[in-house]
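Chemist: model this:
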Amino acid sequence: MIDDLRSMAVFATVVGEGSFRGAAKRLELSPSVVSHHVSQLEKRLGCALLYRSTRHLSLTDDGRIFHQACARAVEAAEEGLHSVASRKLELTGKLRVTCPALLAPGPFVDDALAFSETYPGVELQLDFDDERHSMVKEGYDVAIRIGWLDDSALRARKLLVLQRVLCASPELVARHAAIAHPDDLRQWPWIQESMLPAHIDFNGPSEETCRVQLRSRITTNHVQAARQLAVGGAGVLAALDVVVAEDLAAERLVPLLPAWQMANPSAYAVWPANAARGSLVLRFVDFLDQRINHTSVDRR
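Modeler: You can find the predicted model right below:
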């Protein structure tokens, strides 16, 4: 079988080059060895594969059908060799990544560490900031963004959907009347995160929907500052659950309207549209996607 596969590759090369001599040069074999491989195949199959003249070669009908199978086999072998070889290639270069500050204490840093350990030749720069930076203007290769993406010329891949919780301090809740509907919150003070829309869409029981415009008492561009303001009683906050989980557990914050759901933002990897397949940028995005969506890594 191994000899047959070798002869099939030789035969496919003869057809591709259009001559025994061309195939011999391509394979770095003698023309007589190339001819021997083809003859052995014809003998094994019991049919002619090629019509030969002093100047030309042409496929017989059997040869045409057999060549299609040979071409597929060679292509599959080359693809397998390439896929394994490409994994062994060491990535090198510098990768600048901008990320929301709230990801600094979470599993994203573990993902970045795993990438760095897998590809030690890559210099990884992680900039954590709740301001959205212009990738092209500021020279970032990848941005991790949370929320709803604006239309742009950038490419994006959704990595995961995050959960939000509506909450406030017990002191703030005690100063207001009991609430049963999002409309009851229209006159409450809110803490607005400047990177998010100034309204919240709610979905409630019986598929009821409601949009509440935020009466922002304080606006901030920093997630942890918003959390601290909420704990201090400055207003209602619609926060990612990972940001306020400890405060909810310690009852420094209490959840509001648990029967109503808010639209949940997603985390995206964003990169320039002209990044080539297999580039350092796409390898990083693929790595994150694999870690987040196809492994058992704890995301808490």
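
Chemist: For the rest of this, base every contact and every neighbour count on C-alpha atoms.
Modeler: Fine.

Chemist: next structured bit after the helix or strand hosting Gly63?
Modeler: Taking DSSP states H and E as the definition, Gly63 sits inside helix 61-88. The helix or strand immediately downstream of helix 61-88 is strand 93-99, counting by DSSP H and E.

Chemist: tell me which strands and helices the helix holding Gly63 is in contact with?
Modeler: If you count contacts as 3 or more Cα pairs under 8 Å, 6 or more residues apart in numbering; DSSP states H and E, helix 61-88 packs onto helix 2-17.

Chemist: compare with the first, here's sequence two:
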Amino acid sequence: MQTYPKVNLSLNYTDQVINIMDEGLDLSIRVGWLEDSSLMARKIGESRRFLVASSKYASKHQPPTHPNDLKQWDWVHFSMRGSTVDFTSQNGEVVCICEKSRVNVNSALAISHFVSENLGLGILPENLVKKQLAREEFIHILPNWQLKPLGYYAVWPNNARRENLTLLLVRFLAKRGLITAED
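Modeler: Presented below is the predicted three-dimensional model:
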């Protein structure tokens, strides 16, 4: 907005996938992995995902060394993705486990809240847990195992004109790098 002072933004925050055509939106920032669509899309960032638990919840369990050690832990499940989780070790071993969830939510902020309330493990983007990890409120569980990173995508209708404000914003976000660990 500093670069384009005459531009006004109207923002709608939701973790739900919405039909931007039906909602009359010019642009959507989608987090995750895109499915085939008639919309235009451009990757504008990426974020690591961490498996976390509150320090109090983690202290009630034996520290895990392998994903299979988590089978008896409770999970706070993000309802918009499947209940299986793939972990990749540093040597390339892939292990798939099924979450045992007692809480299902449709918001990343809700996952963070219920994890902080000691209700189980949660998978969250690095930028949403950085402060809690630094304050040792959250523990990064199995830090030597990686989860598939989240992609951040700008998505817009394919009838957008080449130099309109939507495409200028997409280019700006892609050039700037929308998501970083500091966000």
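
Chemist: which residue numbers in the second structure go with the helix holding Gly63 of the first structure?
Modeler: Across the second structure, nothing matches helix 61-88 of the first structure (TM-score structural alignment).

Chemist: Return the set of buried residues in that helix.
Modeler: Within helix 61-88 of the first structure, the residues that count as buried by 16 or more other Cα atoms under 10 Å are Gly63, Phe66, His67, Cys70, Ala71, Ala73, Val74.

Chemist: for stretch 240-259 of the first structure, same thing?
Modeler: Under 16+ other Cα under 10 Å, the buried positions of stretch 240-259 of the first structure are Leu240, Asp241, Val242, Val243, Val244, Asp247, Leu248, Arg252, Leu253, Val254, Pro255, Leu256.

Chemist: in what helix or strand does Ile29 of the second structure lie?
Modeler: Counting by DSSP H and E, the element that carries Ile29 of the second structure is strand 28-32.

Chemist: Repeat that for Val136 of the first structure.
Modeler: If you go by DSSP H and E, Val136 of the first structure is part of helix 135-138.

Chemist: re earlier: would you convert the buried residues of stretch 240-259 of the first structure into JSON lines that also reports distance to Leu59 of the first structure and secondary structure?
Modeler: Putting these into JSON lines (distance: Cα to Cα, whole Å; DSSP: H, G, I helix; E, B strand; the rest coil) gives the following:
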{"residue": "Leu240", "distance to Leu59 of the first structure": "66", "secondary structure": "strand"}
{"residue": "Asp241", "distance to Leu59 of the first structure": "67", "secondary structure": "helix"}
{"residue": "Val242", "distance to Leu59 of the first structure": "66", "secondary structure": "helix"}
{"residue": "Val243", "distance to Leu59 of the first structure": "69", "secondary structure": "helix"}
{"residue": "Val244", "distance to Leu59 of the first structure": "72", "secondary structure": "helix"}
{"residue": "Asp247", "distance to Leu59 of the first structure": "76", "secondary structure": "helix"}
{"residue": "Leu248", "distance to Leu59 of the first structure": "76", "secondary structure": "helix"}
{"residue": "Arg252", "distance to Leu59 of the first structure": "81", "secondary structure": "coil"}
{"residue": "Leu253", "distance to Leu59 of the first structure": "79", "secondary structure": "coil"}
{"residue": "Val254", "distance to Leu59 of the first structure": "79", "secondary structure": "strand"}
{"residue": "Pro255", "distance to Leu59 of the first structure": "76", "secondary structure": "strand"}
{"residue": "Leu256", "distance to Leu59 of the first structure": "77", "secondary structure": "coil"}
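
Chemist: any idea what sits nearest the residue most central in space within the second structure, other than its immediate chain neighbours?
Modeler: Centroid-nearest residue in the second structure: Pro125, 4.5 Å away (criterion: Cα atoms, centre = their mean). In space, Pro125 of the second structure comes closest to Arg49 once its chain neighbours are excluded; the distance is 4.3 Å by Cα to Cα, 6 or more residues apart in numbering.

Chemist: residue in the first structure matching the one you found?
Modeler: Under the alignment by TM-score structural alignment, Arg49 of the second structure pairs with Arg164 in the first structure.

Chemist: mind listing what its match touches?
Modeler: The contact partners of Arg164 of the first structure, by Cα atoms under 8 Å, 6 or more residues apart in numbering, come to Ala238, Ala239, Leu240, Asp241, Met262, Ala263, Asn264, Pro265.

Chemist: Show me the subset of those that the second structure keeps too.
Modeler: Counting by both residues aligned by TM-score structural alignment, their matches' Cα atoms under 8 Å, the contacts of Arg164 of the first structure that remain in contact in the second structure are Ala238, Ala239, Leu240, Asp241, Met262, Ala263, Asn264, Pro265.
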